[in-house]
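*Asks:* I would like to see how this sequence folds:
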Amino acid sequence: MPDKFAVAQALREIGALLELEGENPFKIRAYDTGARALEGLSEDLARVIAEGRLTELPGIGEALAKKIADLHATGSTDLLARLRARHPPGVLELLRVPDLGPKKIAALHAALGVASVAELEAACREGRVRGVKGFGEKTEQRILEGIARLHAREADRRVLLAEALAAAGPLLAHLRAVPGAEAVELAGSARRGRETVGDVDLVAASRDPAALAAALTGHPSVAAVLGSGDTKTSVRLGSGLQVDLRVVPPEDFPTLLHHLTGSKAHHVRLRGIARDRGFTLSEWGLFRLPPRERGAAAPAPEAAPDPAAKVGIASEAALYAALGLAYVPPELREDQGEIEAALDGTLPADLVEERDVRGMVHCHTTWSDGRASVEEMARAAEALGMAYLTVTDHSGSAGYAGGLDRDRIRRQWDEIDRVQERVSIRLLKGTEADILEDGALDWPDDVLERLDVVVASVHSRMRMDEDQMTRRLARAMALPVFKIWGHGLGRLLGEREPYACRVEEVLDALAGAPGAVEVNGDPRRLDLEPRWIRAARARGIPLVLSVDAHSVAALGYLRFAVTTARRGWARRGEVLNALPPDAFARAVRPVR
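*Replies:* Sure thing, here's the model as predicted:
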């Protein structure tokens, strides 16, 4: 049975095929709205359908709810079947090429008869695409680059962190309910919070591994059993994601969890430290080396560890302590300085946590391209325990997203004032302003002076060369207004590469002016990435953990912003929206 991400993908396919046929843009957008609502759903989709609550999700009406139920039950709908019948299968493949939208596909199909990725690649290499009206040599080259990224992505077979966690959640709950299961935890790159995940690793502590294996292979989300042995079971879900379960006795659980969490580079360093201290470390545990092997320059030949030499390890923290290190949180285990910090006592003990965040920042409403009203967003954030919410709809340059002009933003301010009288959460009036080609923001000073918060982002001319984009962003960051640099490098994981720019120069400009960097929690963005978060922190630039929410459900993206910030070693005191409302408002006020 397809999970919520597979259903969302099918909705987007319907929308894309309708766009190929020139269907009404509002109808097309409804399918994307439905897809986003499903991706942000925190509950089990089957339960929501069974209880008839699909229409409670933002943007989902009766007709769309029926299609979602059909897709969940059968993997298709009458409409999708008809659309697929009218278009060659290769056209669907073309929709997966990054930066190649339905309009371009339709134009290429009409002009060149292109109906597959292979045919498109051949047309580009033969120079035929540049001759189509609206295309050129640069576009032709970008299409080839997009095809190369598609091939690389398909070879890698990775999924977004959010998809992996959504798939793992029900499995973890199911396995933890099995009698005799003392612990079941997520491991692998998903536990470390990597942006994309190749497969899902689960580790369980139990003396009855057969019961856990049976529970996993019998779960309704499993499409195929790839293998099942005494301690390891591998399955493939309906979405295509592989899940591996390892089951060991409780006394071996901490070291196996640590081993399977990774990263490999982190483990290599730990094994070296263990040997220096007279131990050998593996997935099976920590063992004292025989005296003759201690201090050896190279590992001894592999042999079965002596059970009598095993060191009892009750937790991951105990494992690090046995090696003379402070505990290293999973998000930091990448051999990026965490070993040295754990040895010398400089590892941050106050990494930001989700409970530290007091306000939802970077939220869109129906005033631009959001799918919930100001009041709906406010009440949802309030229900999550937030103290404030920033309303940051698009500015006028983002016409494609219903951006606000001067008249509409003033009318929005009036609505925010009315809603503020009905809710206890603090509402801040903001904007997501466009960074124009020359580095200016697209609001005049008299509007900026009345705003509480400004998120400044690039939404156009994303393919400027490195010098041009660096100048553009540096000029914007050097502006004397306080701005939050929104989704800094504009990447869409698996779809769009980051902007070409010299990030350190942009951060240098921001460090000398009022501003902060956003850690964007949208699972497709997770931008800025950890290395640039660390670079910003090193310059004393504060952080804002944002949701970039276009729906109530997307407020749940906060967890991904927090995880990404932790991967960048972000501490609680460096995060502006960990401040209470008044302090946050003072800190981010654009004009002072």
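
*Asks:* all contacts plus neighbour counts: C-alpha atoms, from now on.
*Replies:* Noted.

*Asks:* packing partners for the top strand by length along the chain?
*Replies:* As assigned by DSSP state E, the longest strand anywhere in the chain is strand 426-434. Contact here means 3 or more Cα pairs under 8 Å, 6 or more residues apart in numbering; DSSP states H and E; on that basis strand 426-434 packs against strand 388-391, helix 406-420, strand 453-457.

*Asks:* make TSV out of these and add mean neighbour count and distance to A215.
*Replies:* Shown next, in TSV, are these (neighbours: other Cα atoms under 10 Å; distance: least, Cα to Cα, whole Å):
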stretch	mean neighbour count	distance to A215
strand 388-391	26	42
helix 406-420	15	49
strand 453-457	28	47
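
*Asks:* dump the ones you listed to TSV, plus distance to S551.
*Replies:* As requested, these are exported to TSV (distance: least, Cα to Cα, whole Å):
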stretch	distance to S551
strand 388-391	12
helix 406-420	17
strand 453-457	18
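
*Asks:* nearest to L202, out of those?
*Replies:* strand 388-391 (35.9 Å; Cα to Cα).

*Asks:* what is the closest one packed up against?
*Replies:* Under the contact rule (3+ Cα pairs under 8 Å, 6+ apart), strand 388-391 is packed against strand 359-363, helix 374-383, strand 426-434.

*Asks:* now the other sequence, so there's something to compare against:
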Amino acid sequence: MLDKFAIAAALREIGILLELKGENPYKARAYENGAATVEGIPEELSQVIDEKRLTRYKGIGDALAAKIAELHNTGRSTLLEELRKELPPGIIELSQVPGLSTRKIQLLHDALGISSIAELKMACEIDAVSKIKGFGEKSQLKILEGIKEYESRDESILLVDARQLCRQLTDYLKFVEGISAVEVTGSIRRWKESVRNFNVLVCATRPARVFEALEKFPLVTKVLEKDEARMIVRLANGLKINLFVSSKDNLPYAQLRETGSNSHVEQLMEIAGAKGYSLDATGLRQGNRKIICASEKDIYNQLGLPYIPPELREADGELEEIASGNDFSDLICLEDIQGMTHCHSTYSDGRNSIEEMALAAQEMGMKYITITDHSPSAHYAGGVTIDKLKRQWEEIDRVQEKVEIKILKGTESDILDSGALDYPDEVLNQFDILIGSIHSRLKMDEDQMTRRLVHCMRLPQFKIWGHALGRLVLRRPPLSCRLEEVLDAAAESNVAIEVNGDPYRLDMEARWIKLARKRGIKFVISTDAHGIRDLQNLKYGVHMARRGGLSRQEVLNALPVDKFKQAVLPRRQGH
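*Replies:* As a prediction, this is how the structure comes out:
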């Protein structure tokens, strides 16, 4: 009889194998969703199955319920066994090699018994693959190039994708017998924009049972390291899970050690040593005496430091900030944000109407929302012409009568090649809020781009510099410019800088936020929402701002609506 975690692991494997077989992706996803549901069933699973109540749980229909009951009662799955027989061994790992289809993996297994990337590489190197019918020397060379690409690839993934995968893992682990807590630590808890390894901290009494459960997680292909408290495994996509098991008494110390960057933890160990302590993942000690700390905050305080939020634990100036008197007590929080900024509607490339966007923001507790659709030059995004702009303002006025939230009339105006903005001044000066962003000619050289941006910064209107450096995390590098020169111009002009919460942008990054802060520049934390679901991007923007050390006083949309509107009004006195 299988427990619910073994059943969930089998369901996930079925889903992956169905997808590799080429089945309907919705069918494959149903098994993943079913696995998550099974893990979360709070009752005794055997009783739910006996009473035929599985279908009362979301995502479980009659067919899936029958397969769950089969796994529970017999320890086997006819479908899973059939898929394993039908598909070649090692297909989950081998499918990660670019250009290697399920059909080719089957041919390789039939001819040479290949079931891993290591075996495939060796077969290519001894010229065995080229002799298989349907391959040849060119195919063999292409496979070697694919393996090289696989081995040399940047194994980082986006934070948003890492958080989703971690939710699957934590949901899988938290119901394992003997586990009282599962926490994501490391770079994900620090909200780094991209992630290479998953650090997971488990509070449990029996590490061996935790390790056994982790090995059964469907995406795990290899155990890399294991000792009495730690296990490191490789996933099919090349990423690693670094899992550490702690006792309840040692949990705060393990949280501290597993969250901070290595350099940050080394700094803390040096501070501890200077005070006559020793610090590691099992405790803070003075000689043989363990200092009892109930939380991470207690450990920091014992070292003579204020609590350092996870986002700042990078050894990138946080201790210097403390020395200058900053205790991080006013670091911006999600609850501080009063207005949703940089929101698109169906007037340009948004997916929802102005009313739908306003009501969704209102439901989230926001006091105001800015509708900032694209300007005319952004023809690819349905940029709003002046005639269309008048119709939009009329609609905003009509919607305003229906909703409590204040709707501000704005634009995301393209910064043109010359550095000018996309509407004439008489139009720009009528907006409540003006965001200036670059969407074209992204590959200008450093001199050209610097001139373009400096010119825009010095325009008389107050503007918010949108997704400032134009990067797409892991896909497109930042604009080439002399950023400090641009920041100097911004500091001397009517400019605030956006911290863009789109999880594919997360622009600008923490190191540049810190440089802008030193110049006294204010910020806006935005969602860059193109639909109501994107309003949830706000949390990403807030955490990026926290990584840059922003206080609530430095964030304009932490202001109430009247003060915000006054702060961002494009038309300045004397212009």
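
*Asks:* and the helices and strands packed on strand 426-434 of structure 1: which comes nearest E93 of structure 1?
*Replies:* Each of those was scored for nearness to E93 of structure 1 using Cα to Cα, and the closest is strand 453-457 (30.9 Å).

*Asks:* which part of structure 2 matches that closest one?
*Replies:* Here strand 453-457 of structure 1 aligns to structure 2 at residues 433-437, judged by TM-score structural alignment.

*Asks:* and A106 of structure 1, which of the helices and strands packed on strand 426-434 of structure 1 is closest to it?
*Replies:* strand 453-457 (30.1 Å).

*Asks:* contacts for that closest one, please.
*Replies:* 362, 390, 392, 428-435, 441, 448, 482-488, 585, 588-590 (Cα atoms under 8 Å, 6 or more residues apart in numbering).

*Asks:* circling back: so which of the helices and strands packed on strand 388-391 of structure 1 is the most surrounded?
*Replies:* When those are scored by mean count of other Cα atoms under 10 Å, the highest mean neighbour count falls to strand 359-363 (a mean of 28).

*Asks:* residue range for that strand in structure 2?
*Replies:* Under TM-score structural alignment, strand 359-363 of structure 1 corresponds to residues 339-343 of structure 2.

*Asks:* show residues contacting that stretch.
*Replies:* Residues outside stretch 339-343 of structure 2 that contact it (Cα under 8 Å, 6+ apart) are 357, 361, 366-373, 412, 435, 524-531, 535, 557-558, 560-561.

*Asks:* now do stretch 6-24 of structure 2
*Replies:* So stretch 6-24 of structure 2 is in contact with 25, 27-32, 34-36, 38-39, 68, 71-72, 79-80, 83, 87, 92, 102, 172, 213, 216-218, going by Cα under 8 Å, 6+ apart.

*Asks:* just the buried subset of those residues, written out for PyMOL, thanks.
*Replies:* To isolate the buried members of these in PyMOL, using 16 or more other Cα atoms under 10 Å:
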select buried, resi 28+29+30+31+32+34+35+36+38+39+68+71+72+80+83+87+92+102+172+213+216+217+218
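
*Asks:* among the contacts of stretch 6-24 of structure 2, which lie within helices?
*Replies:* Assigned to helices by DSSP state H, the following of these qualify: 25, 27-32, 34-36, 38-39, 68, 71-72, 79-80, 83, 92, 102, 172, 213.

*Asks:* now the strands for the stretch 51-200 of structure 2?
*Replies:* Using DSSP state E, counting those that start in this stretch, the strands of the stretch 51-200 of structure 2 run over 157-158, 179-184, 194-195, 197-204.

*Asks:* looking at these, which one is packed in the most?
*Replies:* Of all the strands of the stretch 51-200 of structure 2, strand 197-204 has the most neighbours on average by mean count of other Cα under 10 Å, namely a mean of 23.

*Asks:* mean shift between it and structure 1?
*Replies:* For strand 197-204 of structure 2, the mean deviation from structure 1 after alignment is 1.4 Å (mean Cα distance after the TM-score superposition for structure 1).

*Asks:* okay, that strand sits on what stretch of structure 1?
*Replies:* Taken onto structure 1 by TM-score structural alignment, strand 197-204 of structure 2 occupies residues 199-206 there.

*Asks:* L479 of structure 1 reaches A513, doesn't it?
*Replies:* Yes. Between L479 of structure 1 and A513 a contact is recorded at 6.8 Å, counting by Cα atoms under 8 Å.

*Asks:* can you say which of the helices and strands packed on strand 426-434 of structure 1 is nearest to G198 of structure 1?
*Replies:* When those are compared by Cα to Cα, strand 453-457 sits nearest G198 of structure 1, at 30.4 Å.

*Asks:* give the next helix or strand downstream of the closest one.
*Replies:* Per DSSP states H and E, the first helix or strand lying C-terminal to strand 453-457 of structure 1 is helix 466-477.

*Asks:* coming back round to it: adding distance to S263 of structure 2, write the strands of the stretch 51-200 of structure 2 out as TSV.
*Replies:* What follows is these, written out as TSV (distance: least, Cα to Cα, whole Å):
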stretch	distance to S263 of structure 2
strand 157-158	22
strand 179-184	19
strand 194-195	17
strand 197-204	16
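
*Asks:* V245 of structure 2: which of those strands is closest?
*Replies:* strand 197-204 (4.8 Å).

*Asks:* for the stretch 201-350 of structure 1, just list every one of the helices.
*Replies:* 209-217, 253-261, 264-276, 316-322, 338-344 (DSSP state H, counting those that start in this stretch).

*Asks:* which positions in the fourth one come out as buried?
*Replies:* Right, the one you point to is helix 316-322 of structure 1. 316-320, 322.

*Asks:* give the equivalent position in structure 1 for V499 of structure 2.
*Replies:* Checking TM-score structural alignment: V499 of structure 2 goes with V519.

*Asks:* on the three-state scheme, its match is what?
*Replies:* Assigned with DSSP: H, G, I helix; E, B strand; the rest coil, V519 of structure 1 falls in the strand class.

*Asks:* against V547 of structure 1, how distant is the most centrally placed residue in structure 1?
*Replies:* In structure 1, the centroid-proximal residue (Cα atoms, centre = their mean) is P523; its distance is 2.2 Å. Using Cα to Cα, to the nearest Å, we find P523 of structure 1 at a distance of 9 Å from V547 of structure 1.
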